[in-house]
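J.: sequence and predicted model, in that order:
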Amino acid sequence: MKSTAGKKQARRQFWLAVHLYLGLSLGLVISLVGLTGSLLVFYIDLDEWLNPQLIISEPGPQRQSYENIFQALRRAEPARQRGWRLEIPDDPRRAITARYYQPQETEHHGFAPLMLSVDPYTGSVLANRFWGEFAMTWLYDLHYKLLLDETGKILMAIVGGLLLMSLVSGIYLWWPPLHKLKSALSLKRHASRERLNYDLHKLAGVYSFIVLLLLALTGIALEIPQYVNPLFGYFSPLQASPAPKSAITQNNPARISLDQAVAVGQARFPQARLCWIETPHDTNGSYRINLRQAGEPSLRFPKTNVWVDQYSGQVLAISNPDELGGSDTVINWLHPLHTGEAFGLTGQLLVLFSGLVCPILFITGLIRWLQKRRGRRTTKRQSLSAKNQPLSPQMLNR
């Protein structure tokens, strides 16, 4: 029977092999995912930097009404008769971004809306673009689904699971005895290049472990919600998404304006900030007024919603995250945790730097493997050389 030390060594060799082959086979993909994720942390800012025409250089004294903005969209795209979704910026220098979902031109993609950027002060259209056809959205699709639509999401969920295994195996291999913890958490001074590379690999993994673990878990959940969300539902019931319908009557034959619908929604949550306005998709559709209450983790995609009848202005449904169960609350936290915005600028910077760690781990791990392989070859050559060396007369006479 194997001794305890022998079993421990065999177990360590197994996880060393797992860690090595996961790193060599997936390192490039994980590096790509990490780098694109880092860029996407500040997706809107980078998009504006790449497209300076989106920045309002001289904000006017007063914004156009939301109804005027909507009519400007209709004039710019008269063939788009279904609803639009308008993102209302808090920054006075930022344009209103309107999305038109499932346009005919990109209907073969799972998600590729038409996106119009509108000057909130003049109503003029600053940009007219399809999702995926400009840099930052192309990077998003590369990060989220490897540009492969639904198949890419499944692949990325698998990559996320293998990343989890790589992270856990790395921590297992690193875990030091308590009396060596201090040295295991620091760079060795005046070390050789080989030791410096090893320490960089080790410390990059250790110090980014918690964030990378969180990113991998939330990434898997966001890739395949159709499988993950029902699992949460076992712990507490999930709230069904409301689908209220407006009822046209002789007394209310005309649609109310976007501004009236917004006023109705904000009256229910007067302290909340307006984030999105979704207009009705058809004659039975309703307005969806999306607001952010203080304390919600997501800045851009909060979960406070008020559905308003497009004719009467009556409230048809409300979704208040303060009243949701535990499972829905966890699901609502997944995206802001993954982007870091749940913890403001600090969280975003943590995600950014953790994404940059991925290529560092791959490069230092690859160098470490090449160093060890080169060392084994040198040892093997020396051993063969010693075997082939002719025996001296002294050795023959023994």
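T.: Perfect, I can see it now.

J.: contacts and neighbour counts: CA atoms only from here.
T.: Fine.

J.: what element comes up after the helix or strand harbouring Lys8 heading to the C-terminus?
T.: Using DSSP states H and E, Lys8 sits within helix 4-40. Along the chain past helix 4-40, the next helix or strand (assigned with DSSP H and E) turns out to be helix 43-50.

J.: can you list the buried residues in that next one?
T.: For helix 43-50, a neighbour-count test (16 or more other CA atoms under 10 Å) marks 43, 47 as buried.

J.: how about the strands in the stretch 201-350 of the chain?
T.: Per DSSP state E, counting those that start in this stretch, the stretch 201-350 of the chain carries strands over the ranges 273-278, 286-292, 304-309, 315-319.

J.: ok, the nearest residue to Trp307 once chain neighbours are set aside - contacts?
T.: If you skip the residues right next to it in sequence, Trp307 has Arg288 as its closest partner in space, 4.5 Å away by CA to CA, 6 or more residues apart in numbering. Residues in contact with Arg288, defined by CA atoms under 8 Å, 6 or more residues apart in numbering, are 277-279, 305-308.

J.: try it again with 6 Å
T.: Neighbouring residues of Arg288 by CA atoms under 6 Å, 6 or more residues apart in numbering: 278, 306-307.

J.: another structure for you, compare them:
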Amino acid sequence: MAKTHSYGFRELTNDIHLWLGLASGIILFLVCLSGTILTFEHEIKDATREEMTVTPMGEKLAVSQLVTSLEEGGEGTVTGITIPAASDAPYRFSVKKDPSERRGTTVLVDPYTATAREEGASSADDFLFVMFRLHRWLLLDSAIGRPIVGVATIIFMVLAVSGIVLWFPRKVRWKSVKQGFKIKTAAGWKRINHDLHNTLGFYASIFIVIMGLTGLCWSFEGYREGLSAVIGAKVFDRSGPEFEAGAGAQETTISLDEAIASAHATLPGAGDLSVNLPAEQNAFYTFRKYDASAWSPVTYDQLYLSEQGQVLATVRFADKGLGERIAGLIKPLHTGEIFGTFSKILYFLACLIATTLPITGTLIWWNKLQKKRRRVSA
């Protein structure tokens, strides 16, 4: 008498994994493919646009001189500046010809010669924007595409967790478990395809879960608010600290160069420094200083300085609570920028694997279906 297997937890997990994977396969393939490309979005843009070569020679010109040169040259009004730590990199000036412009343009300036030119568009801009819309909204209207991608993201996390469960053999023994860590390349294509799905999926699963948990912050406002409540800090909080920025009109204002010197003194160490200049709505300097020696290249300290040189507030990343740090790192945790190039490579490989999982999973199902049909017809 043939032995029958009871329908238990493993069988239920297998069915959930199978049918959710088949139902969402095309969407997950498109989202992961676009995410793989966007992992190195900035590097692709830099490689496909004309660079400005800076040759260090003598002393750099004062930033105020460069601002005057740009504004008198008809470039527009400077609203922000990024001063790189590297001596052979151009300064980046945010310039608006019209105050009503939202972002303005970026002008690259040689700090030794004051040579300036507008940062040209990358030849890959249009392609990358399509990939961005595909990744976020499936090229649909955002109100329609955003929740679809959000649901697909939840499904992918369920697939990752259920895949880990199925990765373990029924009887957990080291001889059986270790087979799941490698791909048997000497076997037939069906076995290789199974190993590609099983083994590579296991390696990528932790990254899939991280990308999913963070990615949902863009898909569902309720999730974002719930996560903010759990960690005790607002995700995507762009507000600054509260302080009194007003000062008497008779008080002497400091120069831009003095403000920058004060920022370097308050936030010491090597690293890129960016500043937003005082404006009508924010009558103070806002500085960001990236620490080149920090564990992550995306963390920064902030300084708010009045036009009279008074330190209004200093916000150091190291002094933030755990929840505030997590909230501030949601985007780099999702994109892979958290540890720079090293983590980007890991994320790229994980996304590439994730792109193949719907294909290899569908082939596994199809092969089993064909095998079952042959048994029935035999």
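T.: Thanks, I have the structure now. Model, not experiment: these values are computed from the prediction.

J.: report the TM-score for the pair.
T.: Superposed pair, TM-score by TM-score structural alignment, normalised by the length of the second structure: 0.80. Supporting alignment: 364 aligned residues with a CA RMSD of 3.6 Å.

J.: now which residue in the second structure aligns to the residue nearest to Trp307 of the first structure?
T.: Pairing criterion TM-score structural alignment: the partner of Arg288 of the first structure within the second structure is identified as Thr286.

J.: tell me where the stretch 51-200 of the first structure has strands.
T.: 85-87, 96-100, 114-118, 125-130.

J.: reformat those as a markdown table; add mean neighbour count and distance to Val351 of the first structure.
T.: Shown next, in a markdown table, are those (neighbours: other CA atoms under 10 Å; distance: least, CA to CA, whole Å):
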| stretch | mean neighbour count | distance to Val351 of the first structure |
| --- | --- | --- |
| strand 85-87 | 22 | 24 |
| strand 96-100 | 22 | 25 |
| strand 114-118 | 22 | 27 |
| strand 125-130 | 16 | 27 |
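
J.: need those in JSON lines (columns: distance to Ser319 of the first structure).
T.: JSON lines is the format used below for these (distance: least, CA to CA, whole Å):
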{"stretch": "strand 85-87", "distance to Ser319 of the first structure": "18"}
{"stretch": "strand 96-100", "distance to Ser319 of the first structure": "22"}
{"stretch": "strand 114-118", "distance to Ser319 of the first structure": "26"}
{"stretch": "strand 125-130", "distance to Ser319 of the first structure": "30"}
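
J.: Asn229 of the first structure is nearest to which of those?
T.: Ranking these by proximity to Asn229 of the first structure (CA to CA) places strand 85-87 first, at 25.0 Å.

J.: quick check: that closest one compared with the second structure, mean distance?
T.: After superposition onto the second structure, the average distance of strand 85-87 of the first structure to its aligned residues comes to 3.6 Å, using mean CA distance after the TM-score superposition for the first structure.

J.: rewinding a little: looking at the strands of the stretch 201-350 of the first structure, which is buried most?
T.: Here the criterion is mean neighbour count by mean count of other CA atoms under 10 Å, and of these the winner is strand 286-292, at a mean of 27.

J.: any idea of the angle that one forms with strand 273-278?
T.: Interaxial angle of strand 286-292 of the first structure relative to strand 273-278 (axes from the mean of the first three to the mean of the last three CA atoms, to 10 degrees): 150 degrees.

J.: with adjacent residues omitted, what lies nearest to the aligned residue in the first structure for Ala327 of the second structure?
T.: Applying TM-score structural alignment, one finds that Ala327 of the second structure aligns to Ile331 in the first structure. For Ile331 of the first structure, the nearest residue in space outside its immediate sequence neighbours is Asn229; the separation is 7.4 Å by CA to CA, 6+ apart.

J.: how close does that neighbour sit to Tyr287 of the first structure?
T.: Using CA to CA, to the nearest Å, one obtains 26 Å as the distance from Asn229 of the first structure to Tyr287 of the first structure.

J.: try Tyr121 of the first structure
T.: Plainly put, Tyr121 of the first structure is 23 Å away from Tyr287 of the first structure if you go by CA to CA.

J.: and Val63 of the second structure, how many residues sit next to it?
T.: Summarising burial for Val63 of the second structure: neighbours were counted as other CA atoms under 10 Å, giving 17.
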